[in-house]
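Participant: Need coordinates for the following:
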Amino acid sequence: MHKIKRDDMVKIISGKDKGKTGKVLKVDTKKNRVIVEGCNMITKHTKPSMANQNGGIINIEGTIDISNVMLVVDGQATRVGFEVKDGKKVRVAKKTGKAID
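Facilitator: Alright, predicted model coming up:
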């Protein structure tokens, strides 16, 4: 079980986009990286294909190391812990002690 999941709101705590918040679009558990909506934008040169007839230069989100993002609960960034409640392992916000899911 990981501390950050898809569709979580996260805050970037280091790098060129420090301070920005966004929704997690994808989590790569093998490489410990996440893609955050609207953050770490990179330019990619694409060849013409059936999906994109013209090709050209497009802007897409790049991956960010999972250690550089923090989960946002109730508008404030917090660390994440785990507790067993009713026989289920749940994520808990360290700042408030509130169960996340």
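
Participant: okay, CA-based contacts and neighbour counts for the rest of this
Facilitator: Noted.

Participant: The strand of greatest length in the chain: what's the following helix or strand?
Facilitator: Taking DSSP state E as the criterion, the chain has its longest strand at strand 21-28. For strand 21-28, the following helix or strand on the C-terminal side (DSSP states H and E) is strand 33-36.

Participant: Counting by contacts, list what that next one packs against.
Facilitator: strand 21-28, strand 63-65 (3 or more CA pairs under 8 Å, 6 or more residues apart in numbering; DSSP states H and E).

Participant: which residues touch the nearest residue to residue 59 once chain neighbours are set aside?
Facilitator: In this structure, residue 59 finds its nearest non-sequential neighbour in residue 43, 4.5 Å apart by CA to CA, 6 or more residues apart in numbering. Contact analysis of residue 43 by CA atoms under 8 Å, 6 or more residues apart in numbering lists 57, 58, 59, 60.

Participant: I have a second one here; can you model it like the first so I can compare?
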Amino acid sequence: MIWEVFRQEQAGEYHTHCGNVHAPDREMAKQFAAVQHGRRKPTNSLWVVPRDEVGEITGDDVAFGGTTDKSYRWATTYRTTGADASEVVESESEQADAEQGRGDD
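Facilitator: Predicted coordinates:
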């Protein structure tokens, strides 16, 4: 049986998928996961889940992020004819960083 392993580096952070292990039961899977995935990097906890129990939702199943245009919420949407206020310049930089981060996921 294949078990998927999710690792949390520090308390309060998200668990991220780090691989899988092959084991006949849950206890062996937890032991294998600890040896294979818990000792290489700092680890706070591991989740070990049967592969058959992991559900997937794709973009074909549902429209992620909605379809409503809410660009008015972003400072980068608005342009002025005069000099930009310092808050707008800082916000544009933050929004650009956020958009670039979302593109990496």
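
Participant: tm score of chain vs chain?
Facilitator: Once the chains are overlaid, their TM-score stands at 0.27 when taken by TM-score structural alignment, normalised by the length of structure 1; 44 aligned residues with a CA RMSD of 4.1 Å.

Participant: quick revisit: export the helices and strands packed on strand 33-36 of structure 1 as CSV, with columns for mean neighbour count and distance to residue 34 of structure 1.
Facilitator: Shown next, in CSV, are these (neighbours: other CA atoms under 10 Å; distance: least, CA to CA, whole Å):
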stretch, mean neighbour count, distance to residue 34 of structure 1
strand 21-28, 18, 5
strand 63-65, 18, 5
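
Participant: Relative to residue 25 of structure 1, how far out is the residue nearest to residue 59 of structure 1?
Facilitator: Counting by CA to CA, to the nearest Å, the separation of residue 43 of structure 1 from residue 25 of structure 1 is 18 Å.

Participant: Quick check: residue 83 of structure 1 touching residue 93?
Facilitator: No - using CA atoms under 8 Å, residue 83 of structure 1 is not in contact with residue 93; the gap is 10.2 Å.

Participant: Tell me where structure 1 has strands.
Facilitator: Taking DSSP E as the criterion, structure 1 contains strands spanning 9-12, 21-28, 33-36, 41-46, 56-61, 63-65, 69-73, 76-78, 80-85, 88-93.

Participant: JSON lines please, covering the contacts of residue 43 of structure 1 and showing distance to residue 72 of structure 1.
Facilitator: Listed next are the contacts of residue 43 of structure 1 as JSON lines, based on distance: CA to CA, whole Å:
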{"residue": "57", "distance to residue 72 of structure 1": "33"}
{"residue": "58", "distance to residue 72 of structure 1": "29"}
{"residue": "59", "distance to residue 72 of structure 1": "26"}
{"residue": "60", "distance to residue 72 of structure 1": "23"}
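
Participant: Could you tell me which of those count as buried?
Facilitator: If you count burial by 16 or more other CA atoms under 10 Å, none of the contacts of residue 43 of structure 1 comes out as buried.

Participant: which ones are touching the closest residue to residue 27 of structure 1 other than its chain neighbours?
Facilitator: Spatial nearest neighbour of residue 27 of structure 1, chain neighbours left out: residue 34 (4.5 Å); criterion: CA to CA, 6+ apart. Going by CA under 8 Å, 6+ apart, residue 34 of structure 1 touches 24, 25, 26, 27, 28, 63, 64, 65, 66.
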